[in-house]
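Undergrad: fold the stuff below for me.
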Amino acid sequence: MMDETDKRLLAALQANAHLTAQELGEMLNLSSSQAGRRRQRLEAEGYIRCYCARLDPGRIGLAVQAFVQVQLGPNAAEQSHSFARLIDTSPEVTSAWTLTGDADYLLRVWCEDLGALNRLIHDRLLPHPAVARVQSQIVMDQFKQDAPLPT
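TA: Presented below is the predicted three-dimensional model:
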């Protein structure tokens, strides 16, 4: 079970995953060993899945972010695994969700330019036998960055 201290620890780590046990202890009014043990327990129990770095897309040459909705055809069930593999192996696709409603999938993609987005859609997504329709929305500006989960 998580208590309020665990929730505060998780919130602190989402803001800065580099916090040491000493720093966490000071923030949570715990000894550094208590804070370290809590972090280890939360990691072992799966509350913390990984630690990662957030890169600046523009600095690494990614200028276009888009959301791509994919609607599968009526007989796509037998190709759904193949389509999932295509999405999983496409580095431009940074997130993918299955949905209710008109679209079956929502893909978040990052590309170096509009030509690369066009190639992803027209050369890889649309030719797949399971795909009936693709609709994309290009992100003009992201006014709220990916935020930490509420704890």
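
Undergrad: please count neighbours and contacts with C-alpha atoms only from this point.
TA: OK.

Undergrad: you'd agree Val109 is in a helix?
TA: No - judged by DSSP: H, G, I helix; E, B strand; the rest coil, Val109 forms no part of a helix; its state is strand.

Undergrad: ok, now how distant is Gln79 from Leu55?
TA: Distance of Gln79 to Leu55, given as Cα to Cα, to the nearest Å: 34 Å.

Undergrad: these two: who's more crowded?
TA: Gln79 (16 against 8; other Cα atoms under 10 Å).

Undergrad: for the more buried one, which non-adjacent residue is spatially closest?
TA: Ala130 (5.6 Å; Cα to Cα, 6 or more residues apart in numbering).

Undergrad: please enumerate the helices of this protein.
TA: Taking DSSP state H as the criterion, the chain carries its helices at 4-15, 21-28, 32-44, 80-88, 114-119.

Undergrad: how far away is the residue nearest the centre of the chain from Arg59?
TA: The chain has Ser95 as the residue nearest its centroid, 4.8 Å off, counting by Cα atoms, centre = their mean. For Ser95, the distance to Arg59 equals 20 Å [Cα to Cα].

Undergrad: would you do the same for the sequence below? I want to compare the two.
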Amino acid sequence: MAKDHSLQIDETDLKILKILQEDAKMGVKKIAKQVGKGISTIHARIKSMEQKKIITKYSAILDPTLLNRSIAAFIFIGLSTKVSGKKGVLSQKEFCKEIAQHPYIQGVYLLSGEFDVVLKVRAKSVDEMRGFIVDYLREMPSIERTQTTFVLEEYLETLELKDLER
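TA: Alright, predicted model coming up:
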């Protein structure tokens, strides 16, 4: 039976997390006021959630279209069924770790089903994306096949967990 690895957190922690998801730059004093707890309590709870890895990172969300990264695609990858370690063929885990280092990659997900991995990729142009797929991906010995789906329009992209509950 699979274990539940989720941590038990209370309503105060949930309120803090919701606030930080909306504005990670908000100061402890302001969070304390919104939550209705003391500054030292809020500070201690945030530190505790960081230590428990509930909060793993604070980050700015950038608009890729304003930074000349308007081409987005999901690339589905079928990995080689050959034995890993032979002639440059990597295991699924090794492949995911290696591909995650490429600067165009925004997400790497191991899948079940027809494909083994899906990548979320951003590029400056269709030609740059083509180069990434044809000149980089298809030259990797671990990859047997790819299927690319270009994003035409984004309606939602978030890292926020909207349904946080106890």
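
Undergrad: before we move on, back to that, and the residue nearest to Gln79 of structure 1, what's its match in structure 2?
TA: In structure 2, the residue matched to Ala130 of structure 1 (TM-score structural alignment) is Ser142.

Undergrad: with Val109 of structure 1 instead?
TA: With TM-score structural alignment as the criterion, Val109 of structure 1 matches Val121.

Undergrad: from Gly131 of structure 2, how far off is the residue nearest to that match when sequence neighbours are not counted?
TA: Closest residue to Val121 of structure 2 apart from its sequence neighbours, by Cα to Cα, 6+ apart: Ile105 at 4.7 Å. Taking Cα to Cα as the measure, Ile105 of structure 2 falls 14 Å from Gly131 of structure 2.

Undergrad: more neighbours: those two, which one.
TA: Each of Ile105 of structure 2 and Gly131 has its neighbours counted (other Cα under 10 Å); Ile105 has more, 17 against 14.

Undergrad: how near is the more buried one to Ser40 of structure 2?
TA: 39 Å.

Undergrad: quick one, what contacts whatever residue of structure 1 lines up with Ile19 of structure 2?
TA: Counting by TM-score structural alignment, Ile19 of structure 2 corresponds to Ala12 in structure 1. Contact analysis of Ala12 of structure 1 by Cα atoms under 8 Å, 6 or more residues apart in numbering lists Leu24.

Undergrad: ok, Pro148 of structure 1 - contacts?
TA: The contact partners of Pro148 of structure 1, taken as Cα under 8 Å, 6+ apart, are Ala11, Gln14, Ala15.

Undergrad: which of the residues you listed sits closest to Asp141 of structure 1?
TA: Nearest to Asp141 of structure 1 out of those is Ala15 (Cα to Cα; 22.4 Å).

Undergrad: roughly how far apart are that closest one and Ala21 of structure 1?
TA: Ala15 of structure 1 is 15 Å from Ala21 of structure 1, by Cα to Cα.

Undergrad: nothing else from me, thank you.
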